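Enquirer: Okay, predicted coordinates and the sequence, questions at the end:
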Amino acid sequence: MAAAGVLENARRPGFRETLGRMSAAQKPGRGAPPYSRWINRRMGRVIAAAAFTVGATPNAVTGVSALFTASAIAIIALVSPVWWLGLLVAALLVLGYAFDAADGQLARVRGGGSRAGEWLDHMVDVTKTCLLHIAVLVSLARFGGAPGEAFLLVPLGYLTVSVVLFFGMMLVDQLRRSVAESVAAQPRSGSGLLQTLVALPTDYGIVCLAFVLFGWRDAFLVAYTLLFAAHTLVLLAVLAKWWRELRALDARSAAARKA
């Protein structure tokens, strides 16, 4: 984003000016899950504009995101559930996610991110995904509430599905980039609204909001299990989609080499 990079080299604008320029220069939201697309990115934009105004770095914003999320995860694992606990956990997770959306936007408004910063962001993302479900498992083992021992497999399954989906997205993105120069990208049309709605169960923001119910054990476990089941179905569907897409890219690459 070359135009945005001028902000870093010229007079540092105020919050409102920065926010206005960022709002006019957002990356496409096509296909992103609904909470992430329509709520979290907007929250992140406000945080990024404020961070730019005070001269904060993207890595510092990533650190704040990790601090909020780690605090929520520690509370889940260490504190016996009561009615108000879910409100606190959900608030911390939502704030952590908003700062997670802000670091990339801040990097772009400063003229572009770095490989080290992108690596740090992804490492924090996958770590929080793992630890969040581990914390749920620890809470159930320590404080009870599960309908039986077999239910402890649900957090383990949710952890597995989440990590496989995260790794798959990262790998597919890298494979797409590896052929971007030699094979023309297929044009995408529309707003991706259907894809956005289908991706709802995989939306980390929805998972964050589900923790509002954490103090009401039965309600939380129902919501958590439903999200896990839906997340699994989406993963199975997207694995098939990625396989077909990569096979098509292989065919186009082979045709380009023969031409």
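Expert: Structure received. This is a predicted model, so every value here is computed, not measured.
Enquirer: Please count neighbours and contacts with C-alpha atoms only from this point.
Expert: OK.
Enquirer: Centre-most residue in the protein?
Expert: With distances taken as CA atoms, centre = their mean, residue 204 lies nearest the centre of the chain, 5.7 Å away.
Enquirer: Let me know how buried the nearest residue to that residue once chain neighbours are set aside is, in neighbour terms.
Expert: Distance criterion CA to CA, 6 or more residues apart in numbering; nearest residue to residue 204, sequence neighbours excluded, is residue 36 at 7.6 Å. If you count neighbours by other CA atoms under 10 Å, residue 36 ends up with 22.
Enquirer: now do residue 157
Expert: Counted with other CA under 10 Å, residue 157 comes out at 15.
Enquirer: what does residue 80 give?
Expert: 14.
Enquirer: List the single closest residue to it in space, sequence neighbours excluded.
Expert: In space, residue 80 is closest to residue 143, 6.1 Å off (CA to CA, 6+ apart).
Enquirer: isn't that neighbour right up against residue 77?
Expert: No - using CA atoms under 8 Å, residue 143 is not in contact with residue 77, being 9.3 Å away.
Enquirer: which element is the nearest residue to residue 23 once chain neighbours are set aside on?
Expert: By the measure of CA to CA, 6+ apart, the closest residue to residue 23 outside its immediate chain neighbours is residue 45, 7.5 Å from it. Element membership of residue 45, judged by DSSP states H and E, is helix 41-54.
Enquirer: Next SSE downstream of that helix?
Expert: helix 58-78.
Enquirer: Could you point out the helix or strand that follows that following helix?
Expert: Next element after helix 58-78 (DSSP H and E): helix 85-109.
Enquirer: on that earlier part again, list the buried residues for the helix holding residue 45?
Expert: 41-53 (16 or more other CA atoms under 10 Å).
Enquirer: rewinding a little: give me the more crowded residue out of residue 143 and residue 77.
Expert: residue 77 (22 against 13).
Enquirer: so that one sits right up against residue 131, yeah?
Expert: No - using CA under 8 Å, residue 77 is not in contact with residue 131, being 9.7 Å away.
Enquirer: residues in contact with the helix holding residue 45?
Expert: Outside helix 41-54, the residues within contact range by CA atoms under 8 Å, 6 or more residues apart in numbering are 12-16, 18-19, 22-23, 57, 61, 98-103, 105-106, 109-110.
Enquirer: dropping in the other structure now:
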Amino acid sequence: MTAPSGTGTASAPHPQGHRPPQGFGEALARLASVQKSNKGAPAYSRFVNRKLGRVLAALSYVAGLTPNQVTAISATFTFTGIALIALVDPAPWLGAAVCLALVIGYAFDAADGQLARLRGGGSRSGEYLDHMVDSAKISSLHLAVLVSWYRFGDLDGAAPLLIPLGFTVVAAVMFFGMILKDLLARAHRAATGAPPPAPAPASTLRSLLVIPTDYGMLCVAFLLIGFPSVFVPLYGLFFAGNLLFLPAASVKWFREVGSLDAA
């Protein structure tokens, strides 16, 4: 599963000589010039979530919120959706509520990092908070599915319960690998003075091919949680996509980290 799109978030002053944006429109326009690279981003995260996050970041800026407060809002929506999955018997209305909560939470997750960049940069404590929230939600989301299927699901035996169990492991390992790879690369650049790599062009085809690993699309899939005959196999397909992606991504990341040793 692709990691959520927020990044380090604690507040920082505007760079010296740069006038703070005035109002929502100027803040939104300024955000367009401080976007992260779209390389490797899945389709929903790239074409939908980051744009939603940009609007929410501009609104948060006008409202005087700090990036850490935006992270807290994201966590509130996300964990409300996760609690609903675990505690409420699946029904069509529940799918709409869970999907809305997770989608809004993910959009605010994209907003905290954008707000930090708009305010002049993030901080280590903000990045720590953001990643701790991300790691908690990535695992607890699938454990909530496990609880829901165990409590309410009319499943053919216990074997389907292995799907959310496996998804929990795969999602946690993938998130940790992604974060660790980036952390090691940043530490290497700090130690050697090497410049960050130039942004590579983003491939629309790749964004579409990695949709099974897209956390945003998984959030949307929960719209169908009230229809188990559809949701269970769909959730299984997401798990299969992530299970196949993880070994290939791990090899690629290992080689990237190995190139730092060679350098």
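Expert: Yep, it's here. Computed from a predicted model, the values in this text were never measured in an experiment.
Enquirer: Tell me how the two chains score on TM-score.
Expert: TM-score for the superposed chains, counting by TM-score structural alignment, normalised by the length of structure 1: 0.90, backed by 249 aligned residues with a CA RMSD of 2.0 Å.
Enquirer: that older thread, next, show the common contact partners of residue 77 and residue 131 of structure 1.
Expert: By CA under 8 Å, 6+ apart, no residue touches both residue 77 of structure 1 and residue 131.
Enquirer: Report the mean deviation for the helix holding residue 45 of structure 1 after fitting onto structure 2.
Expert: By mean CA distance after the TM-score superposition for structure 1, the fitted helix 41-54 of structure 1 averages 0.5 Å away from its aligned residues in structure 2.
Enquirer: Just tell me the aligned range of that helix in structure 2.
Expert: Using TM-score structural alignment, helix 41-54 of structure 1 corresponds to residues 50-63 of structure 2.
Enquirer: Give me the distance between the matching stretch and the centre of its chain.
Expert: Relative to the centre of its chain, stretch 50-63 of structure 2 is centred 16 Å away, using CA atoms, centre = their mean, to the nearest Å.
Enquirer: Which residue in structure 2 aligns with residue 130 of structure 1?
Expert: Per TM-score structural alignment, residue 130 of structure 1 is aligned with residue 139.
Enquirer: Apart from its chain neighbours, what residue comes closest to its match?
Expert: Leaving aside its chain neighbours, residue 139 of structure 2 sits nearest to residue 168 (5.1 Å; criterion: CA to CA, 6+ apart).
Enquirer: What distance do you get for that neighbour to residue 38 of structure 2?
Expert: 26 Å (CA to CA, to the nearest Å).
Enquirer: thinking again about what came up before, hmm, residue 171 and the match of residue 130 of structure 1 touching each other?
Expert: Yes - with contact defined as CA under 8 Å, residue 139 of structure 2 and residue 171 form a contacting pair (6.9 Å).
Enquirer: quick one, which of these two is more surrounded?
Expert: Ranked by neighbour count (other CA under 10 Å), residue 139 of structure 2 and residue 171 place residue 171 first, with 25 against 20.
Enquirer: Let me know the helix or strand that that one is in.
Expert: Per DSSP H and E: helix 162-192 holds residue 171 of structure 2.
Enquirer: tell me which strands and helices that helix is in contact with?
Expert: If you count contacts as 3 or more CA pairs under 8 Å, 6 or more residues apart in numbering; DSSP states H and E, helix 162-192 of structure 2 packs onto helix 124-152, helix 228-262.
Enquirer: Report the angle between it and helix 124-152.
Expert: 170 degrees (axes from the mean of the first three to the mean of the last three CA atoms, to 10 degrees).
Enquirer: could you point out which element follows helix 162-192 of structure 2?
Expert: That would be, after helix 162-192 of structure 2 and using DSSP H and E, helix 204-209.
Enquirer: Any buried residues in that following helix, and which?
Expert: Buried residues in helix 204-209 of structure 2 (16+ other CA under 10 Å): 204, 207.
Enquirer: Just give me the match in structure 1 for residue 226 of structure 2.
Expert: Using TM-score structural alignment, residue 226 of structure 2 lines up with residue 215 in structure 1.
Enquirer: doesn't residue 76 make contact with its match?
Expert: No - taking contacts as CA under 8 Å, residue 215 of structure 1 lies outside contact range of residue 76: 10.0 Å.
Enquirer: Pull the distance from stretch 210-225 of structure 1 to the chain's centre.
Expert: So, by CA atoms, centre = their mean, the centroid of stretch 210-225 of structure 1 is 21 Å from its chain's centroid.
Enquirer: Okay, buried residues for it please.
Expert: 210, 211, 212, 213, 214, 215, 216, 217, 220, 221, 223, 224.
Enquirer: now do stretch 118-136 of structure 2
Expert: Quick answer for stretch 118-136 of structure 2 (16+ other CA under 10 Å): 118-122, 126-127, 129-131, 133-135.
Enquirer: repeat for stretch 245-257 of structure 1
Expert: Quick answer for stretch 245-257 of structure 1 (16+ other CA under 10 Å): 249, 252, 253.
Enquirer: same deal with stretch 19-31 of structure 1?
Expert: Of the residues in stretch 19-31 of structure 1, 19, 22, 29, 30, 31 count as buried by neighbour count, 16+ other CA under 10 Å.
Enquirer: So what does residue 257 of structure 2 match up with in structure 1?
Expert: Checking TM-score structural alignment: residue 257 of structure 2 goes with residue 246.
Enquirer: do you know how far that match is from residue 132 of structure 1?
Expert: For residue 246 of structure 1, the distance to residue 132 of structure 1 equals 31 Å [CA to CA].
Enquirer: do the same with residue 95 of structure 1
Expert: 15 Å.
Enquirer: Same check on residue 258 of structure 1?
Expert: The value you get for residue 258 of structure 1 to residue 132 of structure 1, if CA to CA is used, is 48 Å.
Enquirer: Quick check on the two: which one has the bigger neighbour count.
Expert: residue 132 (22 against 7).
Enquirer: Quick check: closest non-adjacent residue to the more buried one.
Expert: Nearest to residue 132 of structure 1 is residue 73, by CA to CA, 6+ apart, at 5.7 Å.
Enquirer: The one you found against residue 135, yeah?
Expert: Yes - counting by CA under 8 Å, residue 135 is a contact partner of residue 73 of structure 1 at 6.1 Å.
Enquirer: Identify the residue of structure 2 aligned to residue 200 of structure 1.
Expert: Using TM-score structural alignment, residue 200 of structure 1 sits opposite residue 211 in structure 2.
Enquirer: I meant to write residue 157 of structure 1 there.
Expert: Aligned counterpart of residue 157 of structure 1 in structure 2: residue 166 (TM-score structural alignment).
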